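1. Compute the structure for the input listed below.
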Amino acid sequence: MTDPAAVRLHAALLARAETVAAAESLTAGLFCATLAAVPGVSATLRGGVVVYATDLKTALAGVPAGLLDRHGPVSPDTAAALADGVRDRCGATWGVGLTGVAGPDPVDGHAPGRVYLGIGDGRRTDVHELDLTGDRSAVRSAAVDAAMEALLARLA
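-> Next up is the predicted model:
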């Protein structure tokens, strides 16, 4: 079944002749996979990278190593850098960065369900802090939904 938010996001991007790319940590490709289920999405989805390991955030998404040293992989600054880096590297209009803790255990002092979303267009990058509930699957799904809704809000 195609996700309604993904359908709306594709339509909004298509209407503006814009594209999106995502750098995903805790969602491990779920944002891109959800959007890719929409027919015709090749016109709006440029691509994405799964950067679950911290070093890949630098190698694949362009997050400065110093930023990761200072703030860690789960932080607002990292989410913003993921969004900006993937937008640049994939040549997209919009970049989405997702990082957080799916659970069940805390990571670096962050409770399960803490998620940071970065949404950027090269002029401005917004970061959203979320505290989600549920098991790993529920947290990851809710993070994808929140990212799609946040991007839709920017497109409105």
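2. contacts and neighbour counts: CA atoms only from here.
-> Fine.
3. residue contacts, the nearest residue to Val107 once chain neighbours are set aside?
-> In this structure, Val107 finds its nearest non-sequential neighbour in Val101, 6.6 Å apart by Cα to Cα, 6 or more residues apart in numbering. By Cα atoms under 8 Å, 6 or more residues apart in numbering, the residues touching Val101 are Leu26, Val74, Val107, His110, Ala111, Pro112, Gly113, Arg114, Val115.
4. Among those residues, name the buried ones.
-> Leu26, Val74, Ala111, Pro112, Gly113, Arg114, Val115 (16 or more other Cα atoms under 10 Å).
5. count of residues packed around Asp108?
-> For Asp108, the count of nearby residues is 10 (other Cα atoms under 10 Å).
6. Which residues lie in contact with Thr99 in this structure?
-> Contact partners of Thr99, counting by Cα under 8 Å, 6+ apart, are Glu24, Ser25, Leu26, Thr27, Pro73, Val74, Ser75, Thr78, Ala79, Val115, Tyr116, Leu117.
7. From those, which land in helices?
-> Counted as lying in helices by DSSP state H, out of those, are Thr78, Ala79.
8. Turn the buried ones among the contacts of Val101 into JSON lines, columns for distance to Ala59.
-> Putting those into JSON lines (distance: Cα to Cα, whole Å) gives the following:
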{"residue": "Leu26", "distance to Ala59": "17"}
{"residue": "Val74", "distance to Ala59": "17"}
{"residue": "Ala111", "distance to Ala59": "26"}
{"residue": "Pro112", "distance to Ala59": "26"}
{"residue": "Gly113", "distance to Ala59": "26"}
{"residue": "Arg114", "distance to Ala59": "24"}
{"residue": "Val115", "distance to Ala59": "22"}
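9. Next, the structure of the following sequence, for comparison with the previous one:
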Amino acid sequence: MTSEIMKEVGSMLIEKHLTVAFAESATAGRLTAEFSMIDNAGKFLKGGIACYDACIKEDLLHVDHQLIEDFTPESMEVTKAIAVGLNKAIPSDIQIGITGLTCAGGSETAEKPVGTMFICGTRNGDAIFSERLHFDGEREEIVEHTIEKCGELLKDYLQSLN
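-> All right, here's what the predicted structure looks like:
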């Protein structure tokens, strides 16, 4: 069931004649799927790339390998880089990247525990919003909270364009 905030964002994108695309690591396409359920999604949704593995970030989204080595695949630096690289693969007005740790086995540390998520929106190569977040719960809950927060960030940005 598509949340009210997502429906609002879809209407705002249509009203402002803007398109959006997603590069999703930790959410693995769930955000793109959520947006595809909104009425008239074809008017604003360009597509999405699930870039779960680092090689997809490097090969398809042109993220420098050294950036991943220096900051880890789950970092704000890499999240911004996948959003910027996305515009080459799927041209759109707004690009949103998401990385993070929904379960053990990534780059988690005491300073960056499981539940740490990164969201970055870009436009014309510049960040329009970026957030480092932490959510408690199981993998599914972390993903759901991240998707909802992304909707809020995008809504706030679109409202700022008035």
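10. Which of the contacts of Val101 of the first structure are retained in the second structure?
-> Here is what carries over to the second structure from these, by both residues aligned by TM-score structural alignment, their matches' Cα atoms under 8 Å: Leu26, Val74, Val107, Ala111, Pro112, Gly113, Arg114, Val115.
11. ok, the aligned partner of the last one in the second structure to Val78 of the second structure distance?
-> Just to be clear, that refers to Val115 of the first structure. Using TM-score structural alignment, the equivalent of Val115 of the first structure in the second structure is Met117. Per Cα to Cα, to the nearest Å, Met117 of the second structure is found 12 Å from Val78 of the second structure.
12. Repeat that for Leu31 of the second structure.
-> 18 Å.
13. which residues touch the longest helix seen in the second structure?
-> Among the segments of the second structure that qualify as a helix by DSSP H, the longest is helix 139-160. Outside helix 139-160 of the second structure, the residues within contact range by Cα under 8 Å, 6+ apart are 3, 5-6, 8-9, 12-13, 26-27, 30-31, 102-103, 115, 117, 119, 121, 128-129, 135-136.
14. ok, now with 6 Å
-> The contact list for helix 139-160 of the second structure, computed with Cα atoms under 6 Å, 6 or more residues apart in numbering, reads Met6, Val9, Thr27, Leu31, Thr102, Phe135.
15. Equivalent analysis for stretch 114-128 of the first structure, please.
-> By Cα under 6 Å, 6+ apart, stretch 114-128 of the first structure touches 76, 79-80, 83, 93-101, 129-131.
16. same thing but at 7 Å, please
-> With contacts defined as Cα atoms under 7 Å, 6 or more residues apart in numbering, stretch 114-128 of the first structure is touched by 75-76, 79-80, 83-84, 93-101, 129-132, 147, 151.
17. Equivalent analysis for stretch 51-71 of the second structure, please.
-> Contacts of stretch 51-71 of the second structure (Cα under 7 Å, 6+ apart): 23-26, 28, 73, 77-78, 81-82, 85-86, 89.
18. now, which of the buried ones among the contacts of Val101 of the first structure lie within strands?
-> Among those, DSSP state E puts Arg114, Val115 in strands.
19. now, which of the buried ones among the contacts of Val101 of the first structure sits nearest Leu35 of the first structure?
-> Proximity of those to Leu35 of the first structure (Cα to Cα) peaks at Leu26, which lies at 16.6 Å.
20. quick one: that closest one and Gly100 touch, right?
-> Yes - Leu26 of the first structure is in contact with Gly100 according to Cα atoms under 7 Å; the separation is 5.8 Å.
21. Which helix or strand contains Ile98 of the second structure?
-> Assigned by DSSP states H and E, Ile98 of the second structure belongs to strand 94-100.
22. and if you look at Val63 of the second structure?
-> For Val63 of the second structure, there is no enclosing helix or strand under DSSP H and E.
23. Return the residue of the first structure aligned against it.
-> In the first structure, Val63 of the second structure lands on Val63 (TM-score structural alignment).
24. what number of residues lie near its match?
-> Close neighbours of Val63 of the first structure, defined as other Cα under 10 Å, add up to 25.
25. now swap in Phe129 of the second structure and tell me
-> Neighbour tally, Phe129 of the second structure, other Cα under 10 Å: 17.
26. Cool, thanks, signing off.
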